[in-house]
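Enquirer: sharing a model that was predicted from the sequence below.
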Amino acid sequence: MYKNIIFDFDGTLNDSRDFTIATFVGIMKERIKRNFNHYLSKDKREILQEVRTLTFRTLKERFKLNLITFLKTNIRIQELEYQFLVNNSKETVLKELPFYNGMIELTEELKKQGRNIYILSSNKAKVIKYMLKLIGKEDLFIDINGETSLFGKEMKLRTFMSKHKMKKEDTIYIGDESRDAYASKKVGISIASVTWGYANTKVLQLEKPTYICESVKELRKILL
């Protein structure tokens, strides 16, 4: 039984995929149309299905983005997401950015059992905290650490674990991308890769995570 459970946010607790893809397409139209013409006619669902077949590295290569441009684009998406949150009603926000069914309930059960639950995400902490406040769960997690470097989750994870004095054998990370599994394995902790987020099962299997969860029910069996 794991004492410390660290959750990713986007694609793990919250379904931001449609919003992120639509925003990404909009930014690409403005910035690098010459490399993106064949995507402009596609529906965001089609693009999402393609994105889910890519690793983080191949995603960057597919859209012909250098590291700086990729990081700037991600920051821009997060800022636009925050603007969307503060400029729309609770109902509109939760319709566009819903929490996955059963995930908040799972974290509540873990907390009741005395487990330590955290969020470590590449999204901005202010976005995550705003979303949790909308559903009255702003105090559910011990710590919310945002703005993880897209290419440096391993270092951020080590620092985070050191800050909270976590033992490797007592700790598990819950994430939806191959880079989550890569970072967790490098740090030496367990990783549960969930298949309902930004990467599909085939991509997640490449990093050989400790667990692959196809449903919240499967994740519950591991954690509870």
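Expert: That came through, no problem. Numbering: from 1, shown residues only.

Enquirer: from now on I want contacts and neighbour counts done on CA atoms only, so please keep to that.
Expert: OK.

Enquirer: residue 204 against residue 193, yeah?
Expert: Yes - between residue 204 and residue 193 there is a contact under C-alpha atoms under 8 Å: 6.8 Å.

Enquirer: can you give me the strands for the chain?
Expert: Per DSSP state E, the chain carries strands over the ranges 4-7, 116-120, 143-145, 171-175, 190-194, 211-213.

Enquirer: any chance of those strands in CSV, with mean neighbour count too?
Expert: Compiled in CSV, those are given as follows (neighbours: other C-alpha atoms under 10 Å):
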stretch, mean neighbour count
strand 4-7, 22
strand 116-120, 21
strand 143-145, 19
strand 171-175, 24
strand 190-194, 25
strand 211-213, 19
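
Enquirer: take the one below as the second:
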Amino acid sequence: MVKQIIFDFDGTLVDSTEVLMSVFNELADKYKFNKITNADIETLRRMSNLERSRYVNFPLYKVPFIVAEFNLLYSQKIKNVNFFEGIKDVLDELNSLGYKITIISSNSEKNIRDFLNNNNVTIIDEVISSNNLFGKDKVIKKYLKNHSLNKSDVIYVGDEQRDVVACKRTGIKVIWVEWGYDSKEVVLEKEPDYVVSTPEQLLNFFKT
């Protein structure tokens, strides 16, 4: 029986596309990779992470070297990040139903906590940064161990293919939300356990 719900942050709880694009393009100026525009977003949604790195001419192995700078620039624009419509109500109702809610994200813990504080959200039990873009499975495994949780006690809610892959490696169920960054065709290749199209569907999943 599910006791705890782990959420991704960007693309799942919050719509930060414009902020992420702005930060990315600031770094593109400095590190000489290709900028992206709104016209590129739909194309990028249909790509794997490796294809995206080639598209913007920025190798994935360089990502760890700009994470700190990326997080700092993101923090300066945090007031432009907003919950997806209906998501805050979903979180409140899940809390009232007795679920514990955790966020595990590649974004920094500081950025996430600043956002939560700015939006008067106090019901999140824990915020954890995975630091490594592709190391979320290790963070989830550590979380389960630290809290003496069985795999069946937890479910993950995310929007990207890599969220599904991390959960498969960890052995926990994953709900993919259709309103996030990765396209359906990309994510379904990895076979998420459940798919929801709206926040209302997400809430109903936990009510039934």
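Expert: Thanks, I have it. Since the structure is predicted, the reported quantities are computational estimates derived from the model, not experimental observations.

Enquirer: rewinding a little: any common contacting residues for residue 204 and residue 193 of the first structure?
Expert: Applying C-alpha atoms under 8 Å, 6 or more residues apart in numbering, one finds that residue 204 of the first structure and residue 193 are jointly contacted by 176, 177, 178, 181, 212.

Enquirer: list the ones among the residues you listed that fall in helices.
Expert: Under the assignment DSSP state H, these contribute 178, 181 to helices.

Enquirer: what's the match for residue 214 of the first structure in the second structure?
Expert: The pairwise alignment with the second structure assigns residue 214 of the first structure to residue 197, based on TM-score structural alignment.

Enquirer: how about that match, what does it touch?
Expert: Applying C-alpha under 8 Å, 6+ apart, we find residue 197 of the second structure in contact with 177, 178, 179.

Enquirer: need the counterpart of the last one in the first structure.
Expert: The reference is to residue 179 of the second structure. Under the alignment defined by TM-score structural alignment, residue 179 of the second structure is paired with residue 196 of the first structure.

Enquirer: neighbours of its match, how many?
Expert: 20 (other C-alpha atoms under 10 Å).

Enquirer: measure it to residue 175 of the first structure for me?
Expert: 10 Å (C-alpha to C-alpha, to the nearest Å).

Enquirer: now the helices: where do they sit in the second structure?
Expert: In the second structure, the helices defined using DSSP H lie at 17-31, 38-45, 49-55, 63-76, 87-96, 109-118, 136-146, 161-170, 184-188, 199-207.

Enquirer: can I get those helices in a markdown table with mean neighbour count?
Expert: Shown next, in a markdown table, are the helices of the second structure (neighbours: other C-alpha under 10 Å):
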| stretch | mean neighbour count |
| --- | --- |
| helix 17-31 | 16 |
| helix 38-45 | 13 |
| helix 49-55 | 16 |
| helix 63-76 | 15 |
| helix 87-96 | 16 |
| helix 109-118 | 16 |
| helix 136-146 | 17 |
| helix 161-170 | 21 |
| helix 184-188 | 17 |
| helix 199-207 | 15 |
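
Enquirer: can those helices go into JSON lines with extra columns for distance to residue 125 of the second structure?
Expert: Formatted as JSON lines, the helices of the second structure follow (distance: least, C-alpha to C-alpha, whole Å):
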{"stretch": "helix 17-31", "distance to residue 125 of the second structure": "25"}
{"stretch": "helix 38-45", "distance to residue 125 of the second structure": "31"}
{"stretch": "helix 49-55", "distance to residue 125 of the second structure": "30"}
{"stretch": "helix 63-76", "distance to residue 125 of the second structure": "21"}
{"stretch": "helix 87-96", "distance to residue 125 of the second structure": "10"}
{"stretch": "helix 109-118", "distance to residue 125 of the second structure": "11"}
{"stretch": "helix 136-146", "distance to residue 125 of the second structure": "12"}
{"stretch": "helix 161-170", "distance to residue 125 of the second structure": "20"}
{"stretch": "helix 184-188", "distance to residue 125 of the second structure": "28"}
{"stretch": "helix 199-207", "distance to residue 125 of the second structure": "18"}
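
Enquirer: quick one: which of those is nearest residue 128 of the second structure?
Expert: Comparing these by their distance to residue 128 of the second structure (C-alpha to C-alpha), the top pick is helix 109-118, with 6.0 Å.

Enquirer: quick one: the closest one to the first structure mean distance?
Expert: Plainly put, helix 109-118 of the second structure ends up 0.5 Å away from its match in the first structure on average once the two are laid over each other (mean C-alpha distance after the TM-score superposition for the first structure).

Enquirer: against the first structure, where does that helix fall?
Expert: The alignment places helix 109-118 of the second structure over residues 125-134 of the first structure (TM-score structural alignment).

Enquirer: what's near enough to touch residue 137 of the second structure?
Expert: Residues in contact with residue 137 of the second structure (C-alpha under 8 Å, 6+ apart) are 166, 167, 169, 170.
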